[in-house]
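Chemist: predicted model follows, preceded by the sequence.
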Amino acid sequence: MSKMENIENQSRELLSKQLVGEASDREKVELEAWLEQSEENRAEWEQSKKMLSKIDSFYQEKRFDTDAAWKNVHAQFVPTKGTVVSFQKKRKEGIATFYKYAAILVVALLLGTVGYYIGFRNQVPAVYSEVISGENQVLQQYVLPDGSVVALNSNSKLTFPKKFRDNVREVSIEGEAFFDVKPNPDQPFVINAGETQVKVLGTSFSVSAYPGQETVEVIVETGKVQVISKSTEKQTEATEVFLIPGEKGTFFNQNKTLEKSVNADPNFLSWKTHDLIFNKVPLSEVVRCLEKTYHIRVDLAEPALNELLYEGHFDQKPADFVLDVIRLTFNLELIGENEHYTLTSRKNDQ
């Protein structure tokens, strides 16, 4: 069963308990939080109440006279008075218990819940939340329940529980994020990113794990981070690396290998900071960085432009300003429309 299916079943388990009057005060609070997450959740809750109401109406119409039936049985056995009282009491308790759990079972089946039965009734289901950044949108700061702060690059999704467990703070990321984790030695912070897992106690670092991307990358800014490969392949290769500031861990999705190296990219956080540093790098690399930072498209019209070496530093400057400086530096022409720019050699250049 997938993680999201498990979350869905746990939420429906809360519905089942509430509908049959089995929910605790804490579970009622968790149900309220789940209902607030989306219109779909509230619609499912209303539909469930309607289904249970129909079941109850059907039972009321079709039920038979249990007292009359019991008198029939009693007349045949004619036990002693004491025995009758004891047996009747057990019968009534048995019928009450039977219908109680029969109702729970019917509701659970109607809702598609396969994980609920009496043996699990003391488990506390986790209520999960998602934070999603849209296309060309950067979420600069989101505070998690433990006080840790996360920034999300565009097209990214962070999944986390409303309340972290006592022994671990565990989240999942699809896309790119920068984490500033609040220190807590007794409660490690764990990030699931593709086929890797990142463990920390308190530090700041970036994780890039877009679906379909060739690699998962972790770059440490402060503290110490452990990156673990969850793949069962390539067991002869390293399955974990420890990173300190300035180091990068790279997991290659195709061959399932994990490597540690020195981070050579000063702009790995430019999507968040808009602080760009170029130390005589090819113009093609400059363009790649600008596209990621500003969510624009930049074309170099001639292949020769890719090899031009550029050096410069831009802090909190808009894309138009940066591109205009590059244009002037190499005496190029710049054409721009709807966040799509083209750099080309001057046609009248002698």
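Modeler: It's in. Residues are numbered from 1 along each chain as shown.
Chemist: from here on, contacts and neighbour counts on C-alpha atoms
Modeler: OK.
Chemist: if I look at the closest residue to Ala23 other than its chain neighbours, how far off is Val127?
Modeler: Among residues not flanking Ala23 along the chain, Lys17 sits closest, at 4.9 Å (CA to CA, 6 or more residues apart in numbering). Distance, Lys17 to Val127, by CA to CA, to the nearest Å: 15 Å.
Chemist: for comparison:
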Amino acid sequence: MTHHDLQEAVKRYLSGQATDADLRLFEEWFRITEHGTDRLPAAHRAAVEARLLPRLSAIAGTAAARTGKKALHRISRYWVRVAALVVGLMATAVTGYYFRSRLLDFIDPVKQQTMAAGMYETKQLILPDSTIVILNAGASISYPDHFRDDKRQLTLQGEAFFAVAPLAGKPFIVQTSTVAVQVLGTSFLVNDGPASAGVSVSVLTGKVRVNKAHQQLGILTPGKQLLLDKGTGIATLRNADLALAAAWTNNLFAFHETPLKEVFSNIQRRFQVQIITTEGITDKLFTGTFSNKDSLDDILLALELSTGVHVKKIGHKTIDIR
């Protein structure tokens, strides 16, 4: 009996197509695992059974209705034992971690939740493990309604702050379109927007590892920042201005000797406008801090006074800066 044989037998059973050979395979599994060790605690096992049994019962009933009386007799006789099989597959070491995880995902998939911050707001949420997340304007996050197995993984688009709840042996992984950031318990910021030229990871507390595909880009300690250029693939590690990096979590957006190209990108995202400019202008540097209460006109005036650019509005959604 191989893991593949058992998985295929469960699939056939749940579709109402189990054979006598499949049922004998289940019996063999029960004999093998009857005295198995390394099981889940009784309370955890009971919770899993309570969640799985109604689901398997419903599946069995559907299969019976589709396949007729003969299938009904077979399913009514064995479906509870198949439920026990599924719980056993998850709980024991005999099948191995990988197979248990894959089979449980098939039988009892984890629901994914999605949350997004609007263009003019930040949004805070608490994950199932008590990790605190603050999404910057326009950012979105997708995460499971409960974390399974030995890791906590989610996906992020845009910029977010994380205060990760420490859980020994359960690393916390933030996957963006470019990099994966892994921690055990810390607070950090990730910025990887779809239109951004680079990725930044800044660490406030703890330790963070940043990977791209299978390559480790760096290990960051408090006060450090990793910058990755998406165009060249070059990663740079430097000291972080944490007050500057985290300003948006206090409803501020701050710049320090920042190229106007990046400033314009922030303005466009925040106010949903289009900025037309020239390449020479975008290389100029700007230093300043604005609150979410500052109007677009206030910000444009500050840019004119501090950098010498000329701003001209074209309609309601287009701005020409020379």
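Modeler: Sure thing, it's come through. Because the structure is a prediction, the values reported are computed rather than measured.
Chemist: remind me, longest strand of structure 1?
Modeler: For structure 1, the strand reaching the highest residue count under DSSP state E is reported as strand 169-180.
Chemist: list the buried ones in that strand?
Modeler: Neighbour counts using 16 or more other CA atoms under 10 Å place Arg169, Glu170, Val171, Ser172, Ile173, Glu174, Gly175, Glu176, Ala177, Phe178, Phe179, Asp180 of strand 169-180 of structure 1 among the buried residues.
Chemist: got the contact list for the residue nearest to Glu240 of structure 1 when sequence neighbours are not counted?
Modeler: Using CA to CA, 6+ apart and skipping the chain neighbours, the partner closest in space to Glu240 of structure 1 is Ile228 (4.3 Å). Contact analysis of Ile228 of structure 1 by CA atoms under 8 Å, 6 or more residues apart in numbering lists Thr196, Gln197, Val198, Thr239, Glu240, Val241.
Chemist: nearest residue to the spatially most central residue of structure 2 in space, please, no chain neighbours.
Modeler: Centroid check for structure 2 by CA atoms, centre = their mean gives Leu154 as the closest residue, at 1.5 Å. Excluding the flanking residues, the one nearest Leu154 of structure 2 by CA to CA, 6+ apart is Tyr143, at 4.7 Å.
Chemist: so what's the residue count around that neighbour?
Modeler: For Tyr143 of structure 2, the number of neighbouring residues by other CA atoms under 10 Å comes to 20.
Chemist: surely it is in contact with Thr114?
Modeler: Yes. Using CA atoms under 8 Å, Tyr143 of structure 2 makes contact with Thr114 at a distance of 6.5 Å.
Chemist: Glu291 of structure 1 touches Asp299, doesn't it?
Modeler: No. Under the criterion of CA under 8 Å, Glu291 of structure 1 makes no contact with Asp299, lying 10.0 Å away.
Chemist: show me where the stretch 1-150 of structure 2 has strands.
Modeler: Using DSSP state E, counting those that start in this stretch, the strands assigned to the stretch 1-150 of structure 2 run over residues 112-116, 123-126, 132-135, 140-144.
Chemist: include distance to Glu27 of structure 2 when you put those strands into a markdown table, please.
Modeler: A markdown table is the format used below for the strands of the stretch 1-150 of structure 2 (distance: least, CA to CA, whole Å):
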| stretch | distance to Glu27 of structure 2 |
| --- | --- |
| strand 112-116 | 34 |
| strand 123-126 | 43 |
| strand 132-135 | 46 |
| strand 140-144 | 34 |
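Chemist: compare those strands and report which one is nearest to Thr33 of structure 2.
Modeler: Across the strands of the stretch 1-150 of structure 2, the minimum distance to Thr33 of structure 2, taken as CA to CA, is reached by strand 140-144, at 30.0 Å.
Chemist: give me the stretch of structure 1 that the closest one matches.
Modeler: Using TM-score structural alignment, strand 140-144 of structure 2 corresponds to residues 156-160 of structure 1.
Chemist: that stretch vs structure 2, average distance?
Modeler: Following superposition, stretch 156-160 of structure 1 is found to deviate from structure 2 by 2.5 Å on average (mean CA distance after the TM-score superposition for structure 1).
Chemist: got a list of contacts for that stretch?
Modeler: Residues outside stretch 156-160 of structure 1 that contact it (CA under 8 Å, 6+ apart): 128-134, 170-177, 210.
Chemist: please point out which parts of the top helix by length along structure 2 sit buried.
Modeler: Assignment by DSSP state H gives helix 42-67 as the longest helix of structure 2. Buried residues in helix 42-67 of structure 2, defined by neighbour count with 16+ other CA under 10 Å: Arg45, Val48, Glu49, Leu52, Leu53, Leu56, Ser57, Ile59, Ala60, Gly61, Ala63, Ala64.
Chemist: closest one of those to Leu103 of structure 2?
Modeler: Distance to Leu103 of structure 2, by CA to CA, is smallest for Leu52 among the buried residues of helix 42-67 of structure 2, at 12.5 Å.
Chemist: quick check: the closest one touching Ala83?
Modeler: Yes. Using CA under 8 Å, Leu52 of structure 2 is in contact with Ala83, at 6.9 Å.
Chemist: gap between Ala50 of structure 2 and Ala43 of structure 2?
Modeler: For Ala50 of structure 2, the distance to Ala43 of structure 2 - CA to CA - is 11 Å.
Chemist: try Gln274 of structure 2
Modeler: To Ala43 of structure 2, Gln274 of structure 2 is 57 Å away according to CA to CA.
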